[in-house]
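>>> Got a sequence here, can you build the structure:
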Amino acid sequence: MSEYYTPGEVSVRFGMSHDTLRYYERAGLLTEVERSRSGHRRYRASDVELLNLVRCLRETDMPIARLREFAELVRSGEHTIPERVDLLETHAAKVAEQIEELRGRHAAINRKIGYYRGVLGESGERTASAG
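As a prediction, the model looks like this:
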């Protein structure tokens, strides 16, 4: 395993475009990305680890401003760990709420499927009607 990763390797690993990766850099979500002697961008393992968490938080709808705040806390050092925990706990609570909402929606969808299967069982037809 290399100490450094190319933008291509990072893009493939996380399934994101080079443009998205650059956006995360410009948005201040990653530390200053190092460059090789030839001038090519290269990511340290710590950059990749942070990017993995940033991607997780983003995919769970954390706003970019909060992501930036979190990244700044990480860059500021270990003394900010209590603030990071608070930020992550707040976000985790919001994600838990979203999961509960989705469970309720999932149950409603399953009830409707059950209803439609019952209708099909009664009529024996597979015709669709509105609703």
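>>> going forward, measure contacts between C-alpha atoms and count neighbours the same way
Noted.
>>> Quick one: residues in contact with the longest strand belonging to the chain.
The strand spanning the most residues in the chain, taking DSSP state E as the definition, is strand 41-44. The contact list for strand 41-44, computed with CA atoms under 8 Å, 6 or more residues apart in numbering, reads 3-7, 10, 33-36.
>>> Give me the PyMOL select line for those residues, limited to the buried ones.
Command for PyMOL that selects the buried part of the contacts of strand 41-44, burial taken from 16 or more other CA atoms under 10 Å:
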select buried, resi 4+5+7+10
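>>> What about the contacts of strand 41-44, which are in helices?
Among those, DSSP state H puts 7, 10 in helices.
>>> Same list, the contacts of strand 41-44, but as a markdown table with distance to Gly131 please.
Converted to a markdown table, those look like this (distance: CA to CA, whole Å):
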| residue | distance to Gly131 |
| --- | --- |
| Glu3 | 57 |
| Tyr4 | 55 |
| Tyr5 | 52 |
| Thr6 | 51 |
| Pro7 | 48 |
| Val10 | 46 |
| Val33 | 53 |
| Glu34 | 57 |
| Arg35 | 58 |
| Ser36 | 60 |
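>>> where along this protein do the helices fall?
With DSSP H as the criterion, the chain has helices at 7-14, 18-26, 45-59, 64-76, 81-123.
>>> next up, for comparison:
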Amino acid sequence: MVGTDEGTTFSIGEVAASVEMSVHALRFYEREGLLVGPIERTTGGRRRYTQVDVDWLQICTRLRESGMPLAELKRFAALVRQGPGNEPERLALLDAQRHRVDQQIHALEQARKVIEWKTDVYRRHVHDGNAAGLWDPTSGRTTEPRSPDTIR
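Presented below is the predicted three-dimensional model:
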């Protein structure tokens, strides 16, 4: 859903589908002050969103998916609403979030290494047709080889 006409507006259902968010979540974002502009309404009171609103919501959803705390997202939205002049503050928020994402990526890479190592061990045992080296719950011992770079 990309409007080419600046005057094009979208219903709450269209926007929710476009940004992969429920209508309930979209209303929550509006109540919490996460949008950068007021949402227009028809004479019947129905919300009408612009392409700018949709683009902003896509940014918001990606920031939330990356783990940005709601309070920081609110702060970021407030800074954007204020307009030019506070770019250093916006940058600081985004840099902090990028740092958190980098830490998450590193942790996930470490977890993946452990999973790969462990699946290789079990594949070897399955291939060889034996359970040698598997953990014995009765003794609490294992003879599995330790992975030097992932197990400390």
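>>> quick one on the thing from earlier: average offset of the longest strand of structure 1 relative to structure 2?
Superposing on structure 2 and averaging over aligned pairs (mean CA distance after the TM-score superposition for structure 1), strand 41-44 of structure 1 comes out at 0.9 Å.
>>> repeat for stretch 84-102 of structure 1
Stretch 84-102 of structure 1 differs from its equivalent in structure 2 by a mean of 0.6 Å after superposition (mean CA distance after the TM-score superposition for structure 1).
>>> Now find how far off-centre that stretch is within its chain.
13 Å (CA atoms, centre = their mean, to the nearest Å).
>>> Which residue range of structure 2 does that stretch align onto?
Aligning stretch 84-102 of structure 1 against structure 2 (TM-score structural alignment) gives residues 90-108.
>>> Could you give me the buried positions within the matching stretch?
Quick answer for stretch 90-108 of structure 2 (16+ other CA under 10 Å): 90, 93-94, 97, 101.
>>> re earlier: mind checking which of the contacts of strand 41-44 of structure 1 are in strands?
Taking DSSP E, the ones among the contacts of strand 41-44 of structure 1 that sit in strands are 4-5, 34-35.
>>> which one in structure 1 is aligned with Ala25 of structure 2?
Using TM-score structural alignment, Ala25 of structure 2 sits opposite Thr20 in structure 1.
>>> tell me the contacts of that match?
Thr20 of structure 1 neighbours (CA under 8 Å, 6+ apart): none.
>>> measure it to Glu69 of structure 1 for me?
Going from Thr20 of structure 1 to Glu69 of structure 1 by CA to CA, to the nearest Å gives 19 Å.
>>> Could I get the buried residue list for the longest strand of structure 1?
Within strand 41-44 of structure 1, judged by 16+ other CA under 10 Å, the buried ones are 42-43.
>>> Run the chain-centre distance for it.
The answer for strand 41-44 of structure 1 is 21 Å, by CA atoms, centre = their mean.
>>> which residues of structure 2 does it align to?
Strand 41-44 of structure 1 corresponds to residues 47-50 of structure 2 when matched by TM-score structural alignment.
>>> returning to what we had before: switch the ones in strands among the contacts of strand 41-44 of structure 1 over to CSV; also include distance to Phe14 of structure 1.
What follows is those, written out as CSV (distance: CA to CA, whole Å):
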residue, distance to Phe14 of structure 1
Tyr4, 16
Tyr5, 12
Glu34, 19
Arg35, 20
